[in-house]
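A.B. asks: quick one, fold the following:
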Amino acid sequence: MKILITGGTGFLGRHLVWQLARDGHEVLFTGRNADVARSIVLAAEKPVEFVPLEHGSKHAGVQLQACSTGADVLVHSAALTSPWGSQFAFQNANVASTSEVLAACHANAIPCLINISSPSIYFNFCDQLGIREDIALPSGVNEYARSKQEAERLVMAAAIPLRVILRPRAIFGPWDNALLPRLLRLLRYGRLPLLRGGRALLDMTYVDNVVHAVKLSIKLAPSNGTEVFNISNGEPIAAADLFAKMAEQFGIPLQTVNRPYFVADLFARLLECAAKFRPQWEPPFTRYSLATLAYSQTLDLSRAREVLGYSPIVTLDEGIDRTAQWWKQQGLQA
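C.D. replies: Coordinates of the predicted model:
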């Protein structure tokens, strides 16, 4: 198959490029960073092709239509993933990019679109256990969640034979430049504050499991609607236990202290207010990022198991170990 991957220079994107090419597919990938792209091409076991493209730019739509000619599958993983940012930045990166992808699919009659979304669209500042794909969605807790909801609505309305939306929770692994650095920054804090006793149950997803879900999605038969699947490791873990595992694997001394959630939330509100007057500054934590560690959020994987045949291929413990080993091999500071 000929597969085009948007956001191929990102964390998930590079793993998709490498593993789909390894499986024998003809892989093209887009991205903004030519230097990163060169390293991805060099590290690939089989030939892959890079097409420089910045979503939301003047000619992005035309460029995407040109390079997607003859594609059998388009995997849309390009996105701005952050707990903080402007409405324009998220709309441009997450909504405009999806519009460009859909236009390319229609122009070239691409029969299969796989859109990487996020369970952040479920989040509502409360404990949520066993979330199913069909629950009523809140309005969106931040600009990121709102933009991903809007992108999903565009995909659901598209006239493409096979449309798949994957909602992987907290992706981590080698080359992670979003979740892992933030967690390590918390661990290095000294006396790590545990919110609500550190009892919140968290779902995480090792990156190879997301790639596995993409591979399974490609094999689905066309349907009349959009297929939506939760994806995770299926091993919810208490926040305090997760911190302990990571501290052990990364060799970081861990000291914890219980802190009232309402105090931390108030501090986060103050930081967010300050950040509004400093547009280029991201607060060290936000109400959303704190709440994801204070409230339980676990996903029901029944539909992914039954329809996709999905089952995680890498356990949580093995994923953390692999990530820590890679981190140390790169000579990075934990």
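A.B. asks: alpha carbons only for contacts and neighbour counts from here, please
C.D. replies: OK.
A.B. asks: show me where the stretch 51-200 of the chain has strands.
C.D. replies: Taking DSSP state E, counting those that start in this stretch as the criterion, the stretch 51-200 of the chain carries its strands at 73-76, 112-116, 128-131, 162-168, 171-172, 191-195.
A.B. asks: report all helices and strands that the first one contacts.
C.D. replies: What it means is strand 73-76. The helices and strands touching strand 73-76, judged by 3 or more CA pairs under 8 Å, 6 or more residues apart in numbering; DSSP states H and E, are strand 2-6, helix 97-108, strand 112-116.
A.B. asks: can you put the ones you listed in TSV and add distance to Y206?
C.D. replies: Listed next are these as TSV, based on distance: least, CA to CA, whole Å:
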stretch	distance to Y206
strand 2-6	19
helix 97-108	25
strand 112-116	15
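A.B. asks: and F277, which of those is closest to it?
C.D. replies: When the helices and strands packed on strand 73-76 are compared by CA to CA, helix 97-108 sits nearest F277, at 27.9 Å.
A.B. asks: relative orientation of that closest one and strand 112-116 in degrees?
C.D. replies: Compare the direction of helix 97-108 with that of strand 112-116 by axes from the mean of the first three to the mean of the last three CA atoms, to 10 degrees and you get 170 degrees.
A.B. asks: want to put them side by side, so please do this one too:
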Amino acid sequence: MSSSRGGTGFLGRHVVWRLAARGHSIVFTGRNTHEAASVKALAGADVDFVKVDHGAKAARARLSACCRGADAIVHCAALAAPWGSKRSFERSNLSAVDEVLAACRERSVARLVHISSPSIYFDYTDRLQVHEDSPLPRPVNEYARTKRAAEELVLAARLPHSIILRPRAIFGPWDNALLPRLLRLIRLGRVPLLRGGRALIDLTYVDNVVDAVEASLALPANPAGVDPIFNISNGEPVEIGDLFARISTAFDLPLETAPRPYLVADLVARLLEACAPLVPGWEPPFTRYSLGTIAFSQTLDLSRATSLLDYRPRVSLDEGIRRTSLWWRETMGQHPT
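C.D. replies: As a prediction, this is how the structure comes out:
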């Protein structure tokens, strides 16, 4: 397991726990030794941690060393953010892939599962049932650009068994990005509904993504005649207004919504992005991309994953929200902050 946050991050820790529970010997990487200790505490025996800071001078050698004898690498490294410097995205999303591929070559690790993103499909239009072979638009930001470039590196490496997964909007226990952002919007009041709040959103409960990782590791060989790329989601598109309602009910929070004109919000976002470079260290409170993800529909065609990975989402959207709300209450207190 390799990541800029690796097994200490959201998806990474769930992969570590699942594979450890299956009896696999796991070495996971990351930068946060404190979080690594908490992951190990819940993983049980035969799990080791190696501190790796992708992009640093020693990262390539350290990663190669801990991959000695490995049968497979699951690579979750990413800076997944709507804003950041070009250098930061390239270090987390491209340098990390270079280091992982070098480790595969040096240690003869033939099997790689690389976690990518459907952000590479996004183009500020409604896109429904997007297939893996759909034409890719010009990347809308540095995150999408570097995730697309990372996929190209993996495909160019031509490993005997490499799989690329594009999971959409992962949520669940230990989520520190998607659901917290939605909860903050609800708590602030007057949740903005852009374009009528009718955009269809595909989400993916984290256990379903881990199922896809397991299926990828078990796939005998790369699919013949197709790129080994798979869309992953819950397959339950929901309107953004309905999603906010379901979350507010599960978390016992009052919900107030307010229709807002998308073009005005987009103009404000453009102005904020234009001003951000003038204030060192300041990030816009929202970006064109973050607004776009709740204003435009994006749903994924899962037929390839269903056919070749036998992927079937086991945890429904409502059950995933329920499980997440229970975990949040137990770990964060009665109400989200």
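A.B. asks: tm score of chain vs chain?
C.D. replies: Here the superposed chains carry a TM-score of 0.97, computed using TM-score structural alignment, normalised by the length of the first structure; 331 aligned residues with a CA RMSD of 1.1 Å.
A.B. asks: rewinding a little: in CSV, list the helices and strands packed on strand 73-76 of the first structure along with mean neighbour count and distance to F277 of the first structure.
C.D. replies: CSV is the format used below for those (neighbours: other CA atoms under 10 Å; distance: least, CA to CA, whole Å):
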stretch, mean neighbour count, distance to F277 of the first structure
strand 2-6, 24, 33
helix 97-108, 21, 28
strand 112-116, 24, 32
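A.B. asks: L16 of the first structure is nearest to which of these?
C.D. replies: strand 2-6 (7.7 Å).
A.B. asks: need the contact partners of that closest one.
C.D. replies: 13, 16-17, 25-31, 68, 70-78 (CA atoms under 8 Å, 6 or more residues apart in numbering).
A.B. asks: ok, 6 Å please
C.D. replies: If you take CA atoms under 6 Å, 6 or more residues apart in numbering as the criterion, strand 2-6 of the first structure is touched by 26-30, 71-78.
A.B. asks: still on that earlier bit, adding distance to A247 of the first structure, write the strands of the stretch 51-200 of the first structure out as TSV.
C.D. replies: TSV is the format used below for the strands of the stretch 51-200 of the first structure (distance: least, CA to CA, whole Å):
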stretch	distance to A247 of the first structure
strand 73-76	33
strand 112-116	29
strand 128-131	26
strand 162-168	24
strand 171-172	15
strand 191-195	11
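A.B. asks: would you tell me which of those strands gets closest to N258 of the first structure?
C.D. replies: So among these, strand 191-195 is nearest, using CA to CA, at 4.7 Å.
A.B. asks: distance from whichever helix or strand comes after the closest one to the second structure after superposition?
C.D. replies: Sequence order places strand 201-202 as the next helix or strand after strand 191-195 of the first structure, per DSSP states H and E. Aligned to the second structure and superposed, strand 201-202 of the first structure gives a mean residue distance of 0.3 Å (mean CA distance after the TM-score superposition for the first structure).
A.B. asks: so which bit of the second structure is strand 201-202 of the first structure matched to?
C.D. replies: Per TM-score structural alignment, the counterpart of strand 201-202 of the first structure in the second structure is residues 200-201.
A.B. asks: show me what the matching stretch is in contact with.
C.D. replies: P237, V238, E239, S297, Q298.
A.B. asks: mind putting the residues you listed in a markdown table, secondary structure included?
C.D. replies: Shown next, in a markdown table, are the contacts of stretch 200-201 of the second structure (DSSP: H, G, I helix; E, B strand; the rest coil):
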| residue | secondary structure |
| --- | --- |
| P237 | coil |
| V238 | strand |
| E239 | strand |
| S297 | coil |
| Q298 | strand |
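A.B. asks: for E106 of the second structure, state which of those residues is nearest.
C.D. replies: Using CA to CA, the shortest approach to E106 of the second structure within the contacts of stretch 200-201 of the second structure belongs to Q298, at 38.9 Å.
A.B. asks: tell me, how many residues neighbour that closest one?
C.D. replies: By the criterion of other CA atoms under 10 Å, Q298 of the second structure has 25 neighbours.
A.B. asks: quick one: the helices in the second structure?
C.D. replies: 10-21, 33-43, 59-66, 86-90, 96-106, 142-157, 178-188, 206-218, 240-250, 262-275, 288-295, 303-308, 317-332 (DSSP state H).
A.B. asks: rebuild the ones you listed as CSV, extending it with distance to D53 of the second structure.
C.D. replies: Below are the helices of the second structure laid out as CSV (distance: least, CA to CA, whole Å):
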stretch, distance to D53 of the second structure
helix 10-21, 15
helix 33-43, 11
helix 59-66, 6
helix 86-90, 12
helix 96-106, 9
helix 142-157, 18
helix 178-188, 24
helix 206-218, 23
helix 240-250, 35
helix 262-275, 29
helix 288-295, 27
helix 303-308, 32
helix 317-332, 28
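A.B. asks: for PyMOL, what selects the buried ones among the contacts of stretch 200-201 of the second structure?
C.D. replies: Buried residues among those (16 or more other CA atoms under 10 Å), as a PyMOL selection:
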select buried, resi 237+238+239+297+298
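A.B. asks: what about the residue nearest to N177 of the first structure when sequence neighbours are not counted, how many neighbours?
C.D. replies: Leaving aside its chain neighbours, N177 of the first structure sits nearest to F11 (6.9 Å; criterion: CA to CA, 6 or more residues apart in numbering). When neighbours are counted by other CA under 10 Å, F11 of the first structure registers 20.
A.B. asks: and for R303 of the first structure?
C.D. replies: 17.
A.B. asks: find the nearest non-adjacent residue to it, please.
C.D. replies: Closest residue in space to R303 of the first structure, ignoring its immediate chain neighbours: F229 at 6.5 Å, by CA to CA, 6+ apart.
A.B. asks: over to L11 of the second structure?
C.D. replies: Computed as CA to CA, 6+ apart, the closest residue to L11 of the second structure that is not its neighbour in sequence is V206, at 6.7 Å.
A.B. asks: cool, R132 of the first structure as well?
C.D. replies: R132 of the first structure sits nearest to D300 (CA to CA, 6+ apart), 5.3 Å away.
A.B. asks: surely that neighbour meets E133?
C.D. replies: No. In this structure D300 of the first structure lies outside contact range of E133 using CA atoms under 6 Å: 7.9 Å.
A.B. asks: which one of the two has more residues nearby?
C.D. replies: Between D300 of the first structure and E133, E133 has the larger neighbour count (other CA under 10 Å), namely 20 against 17.
A.B. asks: and that one, how far from A78 of the first structure?
C.D. replies: Plainly put, E133 of the first structure is 22 Å away from A78 of the first structure if you go by CA to CA, to the nearest Å.
A.B. asks: returning to that earlier point: now, which of the contacts of strand 2-6 of the first structure sits nearest D317 of the first structure?
C.D. replies: Proximity of the contacts of strand 2-6 of the first structure to D317 of the first structure was ranked by CA to CA; the top entry is S77 with 25.5 Å.
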